[in-house]
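K.L.:
Give me a model of this one.
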Amino acid sequence: MARVKTTRKKTAPRSEEYSYNVGWSEEDDAYIARVLEFPSLAAHGNSQANALREIRKVVDIVIKDLTAEGEPVPVPFGKRRYSGRLNLRMSQELHRRLALDAELQGVSLNTLINTRLAFSGQ
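P.N.:
Just a heads-up that it's a prediction; the model follows:
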């Protein structure tokens, strides 16, 4: 599981700054809203708008509680900064195969991996 980036700044993020996902749940017979930065939170509603409104209320409460307790608050994805550097571990066999592919294509290993990752997301 990924580590959650947090902040202890005096001005906490607002609920509108977080990343939400709303989908239909057959099991619950309702729309379920989740927030990426708070993976344990969810709320439901009889429409997408209601579910989103409810999860934002929950996020507001959680932010207030965390701030009041001096606990770190997750940083919204939109405010996070990424260096573009990633230390990746892989098996020796995969490393060897990728290095050979890069050599055959006449590109660096970094370029090969970047290209493959970019195309895998399409």
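K.L.:
From now on I want contacts and neighbour counts done on CA atoms only, so please keep to that.
P.N.:
Will do.
K.L.:
which of the residues in stretch 49-59 are buried?
P.N.:
Residues of stretch 49-59 classed as buried by neighbour count (16 or more other C-alpha atoms under 10 Å): 50-52, 54-56, 58-59.
K.L.:
to compare against the first, here's another:
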Amino acid sequence: MTSDRYEAILHWSKANDAYIATVPELPGCAADGATRREALAAVEIVIAEWLETAKELGRPIPEPRGRLMFA
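P.N.:
Here you go, the predicted model:
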């Protein structure tokens, strides 16, 4: 399974002074960055780590569902 199939939601956090990327389908999966690109690049790494850890622990991995939210 590839990490680029999960939806990432990107927003600016004034409190953190950073962009935050969250992945709703993977509980606790989030990353931040000073720029949008940095946040998205960081969350790709975190998604891969989330999936690897779930596999190692024998936990279920949700199938990517595609677009989940609408603006």
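K.L.:
And the buried residues of stretch 49-59 of the first structure, which is closest to residue 32 of the first structure?
P.N.:
Nearest to residue 32 of the first structure among these is residue 51, at 6.0 Å by C-alpha to C-alpha.
K.L.:
Aligned to the closest one, what sits in the second structure?
P.N.:
In the second structure, the residue matched to residue 51 of the first structure (TM-score structural alignment) is residue 39.
K.L.:
Let me know the distance separating the nearest residue to its match once chain neighbours are set aside from residue 12 of the second structure.
P.N.:
With C-alpha to C-alpha, 6 or more residues apart in numbering as the criterion, residue 39 of the second structure has its nearest non-adjacent residue at 4.1 Å, and that residue is residue 33. Note on residue 33 of the second structure: its distance to residue 12 of the second structure, by C-alpha to C-alpha, to the nearest Å, is 10 Å.
K.L.:
hey, what's in contact with both of those two?
P.N.:
Common neighbours of residue 33 of the second structure and residue 12, using C-alpha atoms under 8 Å, 6 or more residues apart in numbering, are 18-20.
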